[in-house]
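> Sequence and predicted structure below; questions after.
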Amino acid sequence: MTVLLTDDADGVRTLTLNRPHRRNAIDAELWEALRTALEEAGRDRSVRALVLTGAGGAFCSGADISKGLSSAHPVYRMRTLTEVTLLLHELPVPTVAKVTGVAVGAGWNLALGCDLVVATPEARFSQIFARRGLSPDCGGSWLLPRLAGLQQAKRLALLAETIDAEEARALNLVTWVVDAEEVDAFVGDITARLAAGAPVALAQTRHLLNENADRTLREALAGEARAQAVNFATADVREAYAAFAGRRDAHFTGGWAVPAATAQRSEDET
C-alpha cells in the first residue's frame, strides 16, 4: 500500500496520508515519504499551492506507537521529524490542511504548520504528548503560543485535552469549520485562488509572516523592503497593473521582469 498519495490538479498538489487502518498514524516509512514529497513540491515550479490531508475520515493520529519504542536513538528519529517540519514551514507555496476526524500530537502540529486549516465539525484535536510521557514536537511548542496565546498553549500541552473544531477555531487554531459534504469544494475554491496568485509575492508574504512573529519592527521593515525588491523584479507586478488598467483578471506566472537579452548585456558589462 502506498502510504502517501499525491494528486496534482491545476497547480494544486494534494498530499494524502494513507494509513487509514491506523487513522493515518505516521510510521518511519510515512515520515520518509513526507520528506521526499515536500522536497519535490518545493522544487516543482508547477506547484502553486499544497493541500495536506488524510484518508479514511481521519487527518492523522500522530506518530505510530503501535510497534513500541524503536531501537534507534531518539536523536536520529527526531532528525527526520525536524526535517519534515522545516520543509513544510519553508515551502515557497501556500499550504492548506484539510482536517476530517482526528488530528493528534505530531499530526495536529503538522496541520498547524500549514498556512490555513479547514476542519469539519467532526474533527477532534489533542496535544496528546503528556499522556505519553513526552513533550510537543513537530513545532508545537513554537506554534501553539503564537496562535493561541501562552496560557491556552500551556493548557493544551500540559493537560492534553481533546477539543472540537469550534473550540479550535475560537482559539485561532482552525481557520474555517466547514460541513463535511462541502469541505472538498471549499478547499478547492481556496486553493484555486491561491494557485492563481502571484507565486513570488505569495512566497515572500508567507516567509515574512512566519519569520516576523519574533522580530523587532525594525527587522520586520527591513525584511519587507527586501521582499518588495524581489517582488518588483517579477513580471507579475507589471501584469497586475496592466490587468487593473484593462479591467481584467491578472494572469500571474512568477516570471522575471528583466528580459533575458537585457540581463545578459548587464552581466557582460560587469
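On my side now, so go ahead. Quantities reported herein were computed from a predicted structural model and do not represent experimental measurements.
> hey, let's count contacts and neighbours off CA atoms from now on
Fine.
> Of all residues in this protein, which one is nearest the centre?
Centroid-nearest residue in the chain, with Cα atoms, centre = their mean: residue 114, separated by 2.5 Å.
> Is it correct that it is in contact with residue 92?
No. Using Cα atoms under 8 Å, residue 114 is not in contact with residue 92, being 12.0 Å away.
> ok, residue 83 touching residue 34?
No. At 9.8 Å, residue 83 does not count as touching residue 34 under the criterion of Cα under 8 Å.
> Which one of those two is surrounded by more residues?
Using other Cα atoms under 10 Å as the criterion, residue 83 and residue 34 rank with residue 34 on top: 26 against 18.
> check which helix or strand covers the spatially closest residue to the more buried one that is not a sequence neighbour.
Once flanking residues are discounted, residue 34 sits nearest to residue 84: 6.7 Å by Cα to Cα, 6 or more residues apart in numbering. Following DSSP states H and E, one finds residue 84 within helix 74-90.
> Would you mark the buried spots in that helix?
Neighbour-count burial for helix 74-90 flags 80-81, 83-90 (criterion: 16 or more other Cα atoms under 10 Å).
> Can you convert those residues into a markdown table and add a column each for distance to residue 50?
Shown next, in a markdown table, are those (distance: Cα to Cα, whole Å):
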| residue | distance to residue 50 |
| --- | --- |
| 80 | 20 |
| 81 | 19 |
| 83 | 18 |
| 84 | 15 |
| 85 | 15 |
| 86 | 15 |
| 87 | 12 |
| 88 | 10 |
| 89 | 12 |
| 90 | 12 |
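> wait, which of those is closest to residue 22?
residue 81 (18.7 Å; Cα to Cα).
> On the three-state scheme, the residue nearest to the closest one when sequence neighbours are not counted is what?
Spatial nearest neighbour of residue 81, chain neighbours left out: residue 138 (6.3 Å); criterion: Cα to Cα, 6+ apart. The local conformation at residue 138, judged by DSSP: H, G, I helix; E, B strand; the rest coil, is coil.
> hold the first one in mind and look at this next one:
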Amino acid sequence: MDYQEILYGVDDGVAVIRFNRPKVYNAITGRMLTELDDAFGRAAADAAVRAILLTGEGKAFCSGADLGASLAMTPRDAQGRLDPGQALEDFYNPLILKMRALPKPIVSAVNGIAAGAGANLGLMADLTLCARSAYFLQAFVNIGLIPDAGGTWVLPRLVGQQRAMGMAMLGEKLPSDKALAWGLVWDVVDDEQLLPTALALARKLANGPAAALERIKQAIYAGDGATLEESLKIERRLQGECGHYGEFEEGVAAFLEKRKAVYRKG
C-alpha cells in the first residue's frame, strides 16, 4: 500500500509507525485507519520486525477524528440519521482488535495532544510513554458521543471506574504528570528525550525473547476477564509453550554463565 497519511519504516528490528497529518494535529481519517491497519499487519508479518513503535509527526500525537472527514464518511440509518457506530465497526474496531492481538510488543510515544480516538489508540499499546508536555483528552462528550476505539474498555482497567468516569463525562485535559500518577502510562520523560527513550525501549523489546513476550501479552490480556483458577491454567499452558523454545535454554544458560542473553532474530 502507498501510505499517504502515515509513515512507516524499520529501524533495528523496530517498525516505526507515525501519524503523518501534522498540519491538522494528525487528525484521523478513514484512509489513515486503513493505512494503520495495513502497517500493523505488515509489521506482524515481517520476521525482521520484533517490536513496533507508534508516534506522531509534528507537535501532536493524534487529535482524534477529523470531524469534517468523519462526517463525510459517516453512514446514515434507515431513518436518515447519522450512524457513527457504523464507522467504528468498519474502521476502528478491526484496527483495535488487530493491535491487541498482535504477537509483537507495541510501544506508543505520545508526543503531544492525544485526544478522542487518538488517545485510546495510544493507550492500546502494551507500553505507553509520553512527553512531559503531552496530555490526554477524552473529548467525545464535548460533541455528544461516548468514548470509542476501546476507551470504555481500557480506561477503567488502567485508572479505575471513578477516574475513567470522570475522564469520559467531564471531557477535560489530563496532563502527563497526572496520567503517570494514575497509572495510565508507563513513564513520562522530557519532550526532547521522548523519541530516543521510546526507541531504546522498543529496541530492548526487539532484542528480547519473542516467544515469551508474545505469551506475556496473551496471559495479561486474558487475565482481564478470567478467574484466578482460569489464569493459573493459562499460565500453565503458556509456560509450557515457552519451554519449547530455544530462548528459554539461552536465557537459563546466560544466567548461569553470568552473561547477557542473546536471542535469535528473524
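Now that the structure is in, tell me what you want to look at. In this text, all values refer to a predicted model and were calculated from it rather than measured experimentally.
> Residue 52 of structure 2 pairs with which position in structure 1?
Aligning on TM-score structural alignment places residue 52 of structure 2 opposite residue 50 in structure 1.
> For the strand or helix carrying that match, which helices and strands make contact with it?
If you go by DSSP H and E, residue 50 of structure 1 is part of strand 49-54. Applying 3 or more Cα pairs under 8 Å, 6 or more residues apart in numbering; DSSP states H and E, one finds that strand 49-54 of structure 1 contacts strand 12-17, strand 95-99, helix 180-195.
> okay if I get the ones you listed as JSON lines plus distance to residue 154 of structure 1?
Formatted as JSON lines, those follow (distance: least, Cα to Cα, whole Å):
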{"stretch": "strand 12-17", "distance to residue 154 of structure 1": "28"}
{"stretch": "strand 95-99", "distance to residue 154 of structure 1": "23"}
{"stretch": "helix 180-195", "distance to residue 154 of structure 1": "30"}
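> what's the most buried one of the ones you listed?
Mean neighbours per residue, mean count of other Cα atoms under 10 Å, is largest over these for strand 95-99, with a mean of 27.
> Could you give the separation of the very next helix or strand once past that one from the chain centroid?
Moving toward the C-terminus from strand 95-99 of structure 1, the next helix or strand (DSSP H and E) is strand 102-104. Put simply, strand 102-104 of structure 1 sits 16 Å off its chain's centre (Cα atoms, centre = their mean, to the nearest Å).
> got it, and stretch 214-223 of structure 2?
15 Å.
> got the end-to-end distance for stretch 244-262 of structure 2?
This stretch, stretch 244-262 of structure 2, spans 17 Å end to end (Cα to Cα, to the nearest Å).
> Stretch 113-127 of structure 1 now?
14 Å.
> and what of stretch 13-32 of structure 1?
End-to-end for stretch 13-32 of structure 1, by Cα to Cα: 18 Å.
> what do you get for stretch 100-108 of structure 1?
End to end - Cα to Cα - stretch 100-108 of structure 1 spans 11 Å.
> Please apply the same query to stretch 176-183 of structure 1.
10 Å.
> That one corresponds to what range in structure 2?
Taking TM-score structural alignment, stretch 176-183 of structure 1 hits residues 187-194 over in structure 2.
> Residues touching that stretch, excluding its own?
Stretch 187-194 of structure 2 is contacted by residues 109, 111, 128-133, 176-177, 180, 197 when judged by Cα atoms under 8 Å, 6 or more residues apart in numbering.
> What is the most widely separated pair among these?
177 and 197 (17.1 Å).
> so what corresponds to the residue nearest to residue 34 of structure 1 in structure 2?
Checking TM-score structural alignment: residue 84 of structure 1 goes with residue 95.
> my guess is its match contacts residue 35, does it?
No. Counting by Cα under 8 Å, residue 95 of structure 2 does not reach residue 35; the two are 10.0 Å apart.
> which non-adjacent residue is nearest residue 164 of structure 1?
Residue 164 of structure 1's closest residue in space is residue 124 (Cα to Cα, 6+ apart), at 4.7 Å.
> Can you name the residues that contact that neighbour?
101-104, 162-165.
> That one matches what in structure 2?
With TM-score structural alignment as the criterion, residue 124 of structure 1 pairs with residue 135.
> And for residue 23 of structure 1?
Using TM-score structural alignment, residue 23 of structure 1 pairs with residue 25 in structure 2.
> That match: how many residues sit nearby?
23.
> Residue 62 is in contact with that one, correct?
Yes. Between residue 25 of structure 2 and residue 62 there is a contact under Cα under 8 Å: 6.0 Å.
> who touches both of those two?
Counting by Cα under 8 Å, 6+ apart, the residues touching both residue 25 of structure 2 and residue 62 are residue 113.
> returning to that earlier point: show me what the residue nearest to residue 81 of structure 1 aligns to in structure 2.
Aligned partner of residue 138 of structure 1 by TM-score structural alignment: residue 149.
> give the contact list for residue 94 of structure 1.
So residue 94 of structure 1 contacts 48-50, 114-115, 194, 202-203, 206 (Cα under 8 Å, 6+ apart).
> By neighbour count, which of the contacts of residue 124 of structure 1 wins?
residue 103 (30 neighbours).
> List the contacts of that one.
58-62, 111, 123-126.
> After alignment, which residue of structure 2 pairs with residue 102 of structure 1?
Using TM-score structural alignment, the equivalent of residue 102 of structure 1 in structure 2 is residue 113.
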